[in-house]
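Novice: Let's see this in three dimensions:
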Amino acid sequence: MNDFEGTGEHADAVADEALGESPEVRAFLGVGYEPLARFHDRLRDEGEVRGLIGPREVSRLWERHILNSAAVVPYLAGARSVADIGSGAGLPGIVIACMRPDLEVHLIEPMERRTAWLSEIADDLGLTNVQVKRGRAEEYHDAFEVDAVTSRAVAALSKLARMSLPLLRRGGEMVVLKGRNVAQEIDPARKVLRTFKASEPEILEGTTVPGVESTTIVRIRRG
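Specialist: Presented below is the predicted three-dimensional model:
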């Protein structure tokens, strides 16, 4: 890394820290702000070393990861239970649990080192509404049902639907964070969507605070 790159990354980190301390972010995150500030600090200090985030992500945790994850929460208003598939570092599962302490949140993650992190973070933040489950989503298809299933950058929509829809009660919703080109994934997913009598996928905009780029959310209801 040259001096210019280092200076740029430092400037990005300073700007991101300032964003995280802003009144707008505090207001948007509500009761979740204090635990999420602690979560941010743990990710900043340990995330790269523990293989949870890449080195370039350390300087943009608030904007790129925490707020991006938080954009899904307004679409969970009617839920009382959520399963987050492929929770990884806790994005969006830990963010959801912090912002909605009334929710029962199941964090499903196959990798042992990541489930260890998730359990550690849940204990550190006092998240009594979190259950960490090690394994693939398919292993829990007959174990429980929830009101909503979330995920972030896990798989193409066809595969994601096969993983997610069996976890939902009838009338429950997949509410997943996807890339801008997700419309291209809808047709290949239609066969599995018909199997579960699922609704037509809705492509929604997830917004948080002014100046932070919105994200793309797909919502599908199990019929």
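Novice: Please make it C-alpha for all contacts and neighbour counts, starting now.
Specialist: Fine.
Novice: who's in contact with the residue nearest in space to the middle of the chain?
Specialist: Centroid-nearest residue in the chain, with C-alpha atoms, centre = their mean: Pro92, separated by 1.7 Å. Residues in contact with Pro92, defined by C-alpha atoms under 8 Å, 6 or more residues apart in numbering, are 66, 69-70, 84, 150-152.
Novice: same thing but at 6 Å, please
Specialist: Contact analysis of Pro92 by C-alpha atoms under 6 Å, 6 or more residues apart in numbering lists Ser69.
Novice: Longest helix in the chain, please.
Specialist: helix 3-20 (DSSP state H).
Novice: Another sequence for comparison is provided below:
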Amino acid sequence: MSGLDGRPGGLDAPRPDETALEPPEAKLLLGTGLPRARAFVRELAGEGVVRGVVGPREVPRLWTRHVLNCAAVAELVPAGAVVVDVGSGAGLPGLVLAMARPDLELVLVDSSLRRARWLEHVVEVLDAADDLPPLRVRVVRGRAEELVGTVRGDVVTSRAVAPLDRLARWCAPLAVPDGLLLAVKGGRADDEVTEHAAALRRTGLRDVEVVTCGGEVLEDPTTVVRARVGSRPGGRRR
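Specialist: Okay, the predicted model is just below:
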């Protein structure tokens, strides 16, 4: 089979320069999904830049800043969960979770036709390997608020989509009762939780907390706002 860029080798044959850039932590976080993750990085660095889903300046840090940052979130997701990834964009974190955790079912949601087509393209590319089962992924184009009642998950994820108050308003209705919201955030996560505490309570979120994941593997662990989605208010921090 030809490689994804037309050269022989397939998913297990990354370019020499990409092999050098691949961090050793990748195997620990991605496991059997590593060959697909290599292919994903190649697609992001090539077709992803052409289609405008990632900027050229992000290419040197696709592994560390993006793929591994998302793969670390897998430790927070219960086994066998249906995960709805809101504003999936380039496939972060949803597509990475699908590669790292083949037990999960992923619904990648994005309102942009351009990004939805990219997601469909890259899923097709990653499923082209004869020796790997198809990813358990489907792409849904639409705004989160328009999909209430038609898309639902045990876990709803997002990364770099919106401030926490708006994000909660969009994501909470897509979760089953007592489901989880996992919002990948940066260094201001604690400030956001404090600032938007009242809005989070109004959306029915409870047990709101800021957690880190991947700390035993990554130099810069991933910061996540985790909350339980329910009908009763609470908003308590642990």
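Novice: And the TM-score between these chains?
Specialist: Overlay of the two chains. TM-score (TM-score structural alignment, normalised by the length of structure 1): 0.86; 209 aligned residues with a C-alpha RMSD of 2.0 Å.
Novice: And the longest helix of structure 1, what's buried?
Specialist: Judged by neighbour count using 16 or more other C-alpha atoms under 10 Å, the buried positions of helix 3-20 of structure 1 are 9, 13, 15-17, 19-20.
Novice: cool, and stretch 108-124 of structure 2?
Specialist: Buried residues in stretch 108-124 of structure 2, counted by 16+ other C-alpha under 10 Å: 108-111, 115-116, 118-119, 122-123.
Novice: just to revisit the earlier point, just put the buried residues of helix 3-20 of structure 1 in CSV and tack on distance to Gly206 of structure 1.
Specialist: Formatted as CSV, those follow (distance: C-alpha to C-alpha, whole Å):
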residue, distance to Gly206 of structure 1
Glu9, 26
Ala13, 23
Ala15, 22
Asp16, 19
Glu17, 22
Leu19, 18
Gly20, 18
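Novice: ok, so of the residues you listed, who is nearest Gly30 of structure 1?
Specialist: Nearest to Gly30 of structure 1, judged by C-alpha to C-alpha, of the buried residues of helix 3-20 of structure 1 is Gly20 at 12.7 Å.
Novice: What does that closest one correspond to in structure 2?
Specialist: When structure 2 is aligned by TM-score structural alignment, the residue opposite Gly20 of structure 1 is Glu22.
Novice: Check the mean deviation of the longest strand along structure 2 from structure 1.
Specialist: For structure 2, the strand with the greatest residue count under DSSP state E is strand 175-185. For strand 175-185 of structure 2, the mean deviation from structure 1 after alignment is 0.7 Å (mean C-alpha distance after the TM-score superposition for structure 1).
Novice: so that strand corresponds to what in structure 1?
Specialist: Using TM-score structural alignment, strand 175-185 of structure 2 pairs with 168-178 in structure 1.
Novice: all helices of structure 1, in order?
Specialist: 3-20, 23-29, 33-46, 67-70, 93-99, 112-124, 157-164, 186-195.
Novice: Please report the number of neighbouring residues for Pro163 of structure 2.
Specialist: 13 (other C-alpha atoms under 10 Å).
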